[in-house]
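Student: for reference, the sequence and a predicted model appear below.
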Amino acid sequence: MTQQRPILAASAAIFRGGEVLLVQRGNAVGLGLWSLPGGKVEFGERAKAAAAREVREETGVIVELRSLAGFYEIIAKPTHYAIACYAGVHIAGEPVPASDALQAKFVALHDVASFDLALHTVDAIQAARAILGI
């Protein structure tokens, strides 16, 4: 019998002024939902580095990650994701969807609730805002 294990992933709440970076998911888990950019941590890669890499791969945006904002789990059988989410700020670049993102854009904080969001997205944004004082 094969033992199943959670998949370690990393994401980031990236802010530019009064906006946060969101992506629309293009893969089976969360297809069509909007979330923070992120993905799997590679073997030997630190979660913080993975978060910055995933933001760059999915959106082309360069970021500065400041602090861990929280740890979230998504269990959607047969998958179990354990996600380290970081708080960060925009350094350079305009979002362009790539990798598994259908769309990528900065969204005004007051408009976030109008999107069809993945589980924990609002909680992660709020935690990151508190850490960054936004």
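Tutor: Yes, it's here.

Student: alpha carbons only for contacts and neighbour counts from here, please
Tutor: OK.

Student: next, residue 2: secondary structure please.
Tutor: Put simply, residue 2 is coil when judged by DSSP: H, G, I helix; E, B strand; the rest coil.

Student: who's in contact with it?
Tutor: Contact analysis of residue 2 by CA atoms under 8 Å, 6 or more residues apart in numbering lists nothing.

Student: what of residue 52?
Tutor: Residue 52 neighbours (CA under 8 Å, 6+ apart): 11, 12, 62, 63, 64, 65.

Student: and whatever helix or strand it lives in, what's buried?
Tutor: Taking DSSP states H and E as the definition, residue 52 sits inside helix 47-59. The neighbour-count check on helix 47-59 (16 or more other CA atoms under 10 Å) flags 47, 48, 50, 51, 52, 53, 54, 55, 56, 57, 58, 59 as buried.

Student: putting a second one here so we can go through both:
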Amino acid sequence: MSRPAPELAVSAAIFRQTNVLIVQRASAPAKGLWTLPGGRVEVGETLLEALKREVLEETALTIDVIDLAGYREIILPQAVGERGRHFVILPFAARWRAGDVALNDELKDARWMPVGDVATLPTTDGLIDILRQAERLLAAP
């Protein structure tokens, strides 16, 4: 029997002027927590293709991707029944290009807000650090 492999995912810190889009997860894992839109990379997709597809599917937005803003690694011992899960998540800094937020059923809520205000919400681990790094990338010449 083969062991399950880590799941590769991407997410986007999407900025529109001085605000970033954060979303609230509707189901496990991370149900109720605020985080970035994103999801799994499918076989045959590049990271950027997966990122743009996931953002469009979850939020109906189109984005311009700037650069990688870090990484997160989450190991959940028993997230799904008896089977643990291991996620490697690559968050990217991005700019809003077009569209109005329309959430799919994976998300419960969404807010555009200043990065400093995100700390007042229950978030996924390391979110504030990723947002600050994304801000730096967007400010770079």
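Tutor: Nice, thanks for sending it over. Bear in mind the structure is a predicted one, so any value in this text is a computation, not a measurement.

Student: TM-score for the pair, please.
Tutor: The pair, once superposed, lands on a TM-score of 0.93 when counted by TM-score structural alignment, normalised by the length of structure 1; 134 aligned residues with a CA RMSD of 1.4 Å.

Student: about what we covered before: how big is the offset of the helix holding residue 52 of structure 1 relative to structure 2?
Tutor: Taken over the aligned residues, the distance from helix 47-59 of structure 1 to structure 2 averages 1.2 Å (mean CA distance after the TM-score superposition for structure 1).

Student: ranges for the helices of structure 2?
Tutor: Along structure 2, counting by DSSP state H, helices occupy 47-59, 115-118, 127-139.

Student: can you lay out the ones you listed as TSV showing distance to residue 103 of structure 2?
Tutor: As requested, these are exported to TSV (distance: least, CA to CA, whole Å):
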stretch	distance to residue 103 of structure 2
helix 47-59	5
helix 115-118	19
helix 127-139	20
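
Student: to residue 70 of structure 2, which of the ones you listed lies closest?
Tutor: Nearest to residue 70 of structure 2 among those is helix 127-139 (6.5 Å), distances taken as CA to CA.

Student: contacts for the closest one?
Tutor: If you take CA under 8 Å, 6+ apart as the criterion, helix 127-139 of structure 2 is touched by 13, 35, 66-67, 69-70, 91-94, 115, 118-119.

Student: one more time with 6 Å
Tutor: Contacting residues not belonging to helix 127-139 of structure 2 are listed as 69, 93 [CA atoms under 6 Å, 6 or more residues apart in numbering].

Student: how about stretch 102-116 of structure 1?
Tutor: Residues from elsewhere that reach stretch 102-116 of structure 1, judged by CA under 6 Å, 6+ apart: 18-26, 33-34, 95-97.

Student: so what's the residue count around residue 98 of structure 2?
Tutor: 12 (other CA atoms under 10 Å).
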